[in-house]
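Participant: Requesting a structural model of the entry that follows:
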Amino acid sequence: MCSGHRNRASSGSSQRRGMSIDSQSVRSEQHTEVGFIIARDASILIERWCKRAMEEQPNAKRVHHEALRDQFVDLLAALGRSLAQSDSPDQSLHRFPAIEHGEQRWESGWSLPEVVRDYQILRLVILEYLVETLDRHVRAREVMAIGLALDEAIAASVGMYVSNREQFILAIGQERLEQEKQAKAGLEKWEQIFQHAGWGVAILNAVDHTLQTVNPAFAQMHGYAIEELAGKPLNLCLAPEAHADWLMNAGLVDQNGNHVYESVHIRKDGTRFPVLTHATTVRDEADKPLYQAANFQDITHRKELEESLRRQAEALRQIDQRKDEFLAMLAHELRNPLASLLNAANALRLSGIRDDNVADATDIVERQVKYMVRMVDDLLDVTRISLGKLELRKQRFDLAAAITQAAQISRPLIEARKHELTVHLPAQSLCLEADRARVEQMLVNLLTNAAKYSDPGGKISVMAAREEDWAVLRVRDTGVGIPRDMLLRIFGLFTQLDSTRARSGGGLGIGLTLVHRLVKMHGGEVTAHSDGPGRGSEFVLKLPIGNAQQRPGDSEKDRQTNQVPPRHILLIEDNADGRVTLQRLLQLLGHRVDIAEDGVRGVAAALANRPQVALIDIGLPTMDGYEVAEKIRAELGKKIFLIALTGYGQTNDRRRALEAGFDAHVTKPVDITELSALLAALAPVTS
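Facilitator: Alright, predicted model coming up:
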């Protein structure tokens, strides 16, 4: 019984095994049919899935269900092929392409619950459709097998989703960690700068400008602890007188984004100090102010240095002023004795004495006096140019006349050293618009330099020509030459080639400096050329022609003493030698000359004798020449011609003389030709 039971059991078992083999074969056939149906009816399944998915997941993120239709076509086709070609759905799951569906959902931004529910809806739709289609052929267990296969596919796909997501999160996390690490390193660096900077740094509220954060240097600069300043207004650190300016500067920071300004700050102990501030407004992406960052530098040392430099500059200015005053006084004091010497020489020349020795002595005195006068004038001119006080008086003139005059002035020195002078004038008249006196002065200095630095018996030449819009003058000599290293320095003040030769030749080393500065004032240039020591030298002077045009009859007046009608002249001069010698010279020229030794006597003599001309020295005792001129002009009006006679020859001196009522200004020592020209130009005046 027992065995029978066992046999029945065994027989039953064998039957079940046989049935299992048969059913496996059946399932295989059914899998093929199921796969065929899924592949064939994929569009129907998709429509059902889409409708149900939209009903159950209306808020699925980022990607609309309609956009997944193409993905489900591939998914169902792959599922159908897998079921149709596989003996066992369990074995096909490892290569089941549905896994890609999870990746697509992940890349599209779906959440994990959304992906799982998406698969569940798909599974349910497929199973329901299979039951509807195969209800007469497929047993429940087969449907369950298909369901299990789908479940495993879903699990694999979700697993891939989770894996990708975790890998992404891990990668993002690592990237963020690296960024945070770099950001932390950057913050640490800036924190080090903030904490250890040698200047004050503060972060201020963008609205009320209270101090949010300050570094130790800012706190120390103002004598506070850091915690004492937190939340305090910046005004706490500003001197009261700086508050108004600070409000204006804060507005400029807000308006322009950044601003640099100076202000006065105050320490906790009340001491004030200057500060340079550089403030910047920091804004967010919407251009809304977040805060202000400002650097504060204590510029006490800089201000002290600036004040020191200002005091030094003022001291130098005063030194320059005293130097100018000294040079002007020196020139005045030198001109008085020089005037006496020149007057005496001219008087001897006009005296009619026919003695060769007297004539030679007269020539020597006149030549040396004029040379000394030129040195004094050059020294004063260099000073005036340096201070910007020398003004050019430009006029049209023929360059040939200026060259001839310069040669005449330089000829005594050239002949004394037995040099040969050759002058080559342009074939056609060459007119300039320039200061003729300064052009002559430059040429005289170049000729004098050539004469001094050439051994006796040398050759000197002057050549003039027009080159485009320039008048070019060349002064050549056969003298000592110029070393190459001196060519660029030769125009420096007080520069001389050789001290021994310079002392023997005379001079102060200012002639070439004056030439260089005067030609620059004219907009020209001067250059020096030499092949070296002992090879001579050449100076090339280039002057712009300007607007000068040659016009018929536009010739210069000859500088000669024309026959001057006798004049009644009052000479007011406190220097006895100058007074006597000039009086005698004027008398020899045929003029009637009254004299007065001071201003008071001069005014009285003018009112009593009513002369045609008054020569008035400016530096008179008791009453200076300006006041004398004003008083005489007030009484006699234009009936008298007033000439300022002075050793002060600067532009301001001439201007002041004209403002005081003088008609002309003559610098001592008097050039008798210039004075005679003034007297000759006077209309006959009856007293």
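Participant: going forward, measure contacts between C-alpha atoms and count neighbours the same way
Facilitator: Will do.
Participant: center of the protein - which residue?
Facilitator: Residue closest to the mean C-alpha point of the chain, counted by CA atoms, centre = their mean, is residue 260 at 17.1 Å.
Participant: Does residue 227 belong to a helix, a strand or coil?
Facilitator: Put simply, residue 227 is helix when judged by DSSP: H, G, I helix; E, B strand; the rest coil.
Participant: Oh, that last question was meant for residue 280, not what I typed.
Facilitator: Taking three-state DSSP as the rule, one finds residue 280 in the strand state.
Participant: One more sequence to fold, the one below, so I can look at both together:
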Amino acid sequence: MSTKPALLRAEPHATLGAVVLRDAGVIVERWARRSVEEQPSARRVHHEALLDHFPTFLWELGRGLADAREEDSFRHCRPADVHGDQRWEAGWSVGEVVRDYQLLRVVLVEHLDEALGRALTTREAQAIGVYIDDAIAASVSAYAACQAAAQRPAEVRQRVPGAARDELLGVMGVLGHELRNPMAPLGNALQILKVAAADPTAVERARALMERQLRVMTRLVDDLMDLPRLGRGKMGLKTERLDLSALVRDAANDRRPAFEAAGIALTVALPAEPLRTTGDAARLSQVFGNLLGNALKFTDRGGAVHVRLSRDDVGKVATFSVKDSGVGIDPSILEQVFEPFVQADRSVERSRGGLGLGLALVKGLVELHGGTVRAASAGAGTGTEVTVELPLIDLDARAPRANAGAAPKGPARRVLVIEDNVDSAESLQMYLELLGHEVAVAHSGTDGVRTAETAVPDVIVCDIGLPGMSGHAVCARLKTRPAFARTLFVALSGHAADGPELDPSGNGFDLYLLKPVDPKQLAEVIAGAGANNQ
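Facilitator: The predicted structure follows:
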């Protein structure tokens, strides 16, 4: 076998790579026009999908051209792998897709000739050809794999062991049950608002009920999304200096009404002085809240939960513990309770609600902060104690001030919200307009681009998973234009994998927010947009 392809892949072409990274959006636009002009009779079912995907492919291609080296000569195959992951929808024509890749090669070479003011050398053209050919091969292979998988669903099902399949179905059943639980009170509250709109007391009670149930659903979804992020090492921390005493006090106070309603005594012992650490306030609050929630869930009426925070004699380690008088844990599975979907007592867990994710998340978040967590129990009916240890910083460090309070209004901004979920878009529009901002809404990527071009906004808040044209494609198309140089691009994503790693050029979104977005957090981002884009 010839070694020329491998040698081509190992050759760096920094100038070509820089141009491709800089002009990816322009190249995709030129391809979009030419593909329609040169294939007028094509059905083009796949056109919007490739329009979304080609910017990412070109960014990866540009990086590969710029960074190629002998010891890592097949690094550039990542663009082909990305293309291999794309979904092949019904109605796509393999011939049309392949011709569009080939046309991209033509457009890319033409653009590079113009940008460099010279024709590409033979080696440069061959290097680009290797990338395009690998992408075509990967995409066609993906099509073949999709076709083969569709023809043997029974065979795929048979490969899943019976016990594993039953466990998966059981988890899905619990997930469905847990997500349906808040739906009934939410529906009831909506009916109350309809029939009692003139009764302020009833309206306030319904509002509070809906707020509580929304928090329940949000916690469930957050748990399901956070666990894979931890497993893939994609969980980032927003670290700052924190007072653990304040975080524990707030977590306990937030849940005290629930303990009182359940008839469970909650006692909290805190040190007189602040215990300061460096960490993510939201994630540590999630740790403390999950442990308090577990203690509440597994302790019967008349029981007790004791929370304690202390430090060691030398002031290097803080110890947080939650001890309950609840159902307890069999000592034989104590080491397993921090694994995902593991329940200490399945019948008890099922009856009391839960997915078995809380302790797994606690363990992952604590370890991200350089700490440890352990559980202790003498068995059924003896209660459980969970202990977290976290490193402390010097005791003389200044404690941070709380960030509580209303969302800052700041100066009025022109904001464009691009979101295909109509209710989400309109509710964000209402909230931001109440803060004094001028807000426009679009429900597709194409409409978003058109709206942005009509009146350039100060801030674009854009969903990633838009129909037809993805948020990444919207950003790529707009951000290369001088008119948007001062616009802040904020991505809203329902998937952890949609982050900045999909934008290796560094020319994508300025900020990524995970859904469901906290309106106050978004308001703070918009209020600071002017400072961010000076």
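Participant: so how many other residues sit close to the nearest residue to the residue nearest to the centre of the first structure once chain neighbours are set aside?
Facilitator: Leaving aside its chain neighbours, residue 260 of the first structure sits nearest to residue 278 (4.5 Å; criterion: CA to CA, 6 or more residues apart in numbering). Neighbour count for residue 278 of the first structure, taken as other CA atoms under 10 Å: 17.
Participant: Tell me which residue of the second structure lines up with residue 278 of the first structure.
Facilitator: Residue 278 of the first structure maps onto no position in the second structure when the alignment is built from TM-score structural alignment.
Participant: now swap in residue 641 of the first structure and tell me
Facilitator: So, by TM-score structural alignment, residue 641 of the first structure is matched to residue 488.
Participant: Isn't residue 387 of the second structure up against residue 310?
Facilitator: No: Residue 387 of the second structure is beyond contact range of residue 310, at 11.2 Å (criterion: CA atoms under 8 Å).
Participant: Quick check: neighbours shared by those two?
Facilitator: Taking CA atoms under 8 Å, 6 or more residues apart in numbering as the contact rule, residue 387 of the second structure and residue 310 both touch 319, 320.
Participant: circling back to that earlier point, in what helix or strand does the residue nearest to the centre of the first structure lie?
Facilitator: Using DSSP states H and E, residue 260 of the first structure sits in strand 258-266.
Participant: before we move on, what about residue 222 of the second structure?
Facilitator: Short version, using DSSP H and E: residue 222 of the second structure is in helix 200-231.
Participant: which strands and helices sit next to that helix?
Facilitator: helix 162-180, helix 183-195, helix 358-368 (3 or more CA pairs under 8 Å, 6 or more residues apart in numbering; DSSP states H and E).
Participant: Tell me how far the shortest one lies from the chain's centre.
Facilitator: Once both centres are worked out by CA atoms, centre = their mean, to the nearest Å, helix 358-368 of the second structure turns out to sit 17 Å from its chain's centre.
Participant: next structured bit after that helix?
Facilitator: Elements were assigned by DSSP H and E; along the chain past helix 358-368 of the second structure, the next helix or strand is strand 372-376.
Participant: residues in contact with that following strand?
Facilitator: If you take CA under 8 Å, 6+ apart as the criterion, strand 372-376 of the second structure is touched by 331, 334-335, 362-363, 366, 384-390.
Participant: what's it aligned against in the first structure?
Facilitator: So strand 372-376 of the second structure sits over residues 525-529 in the first structure, by TM-score structural alignment.
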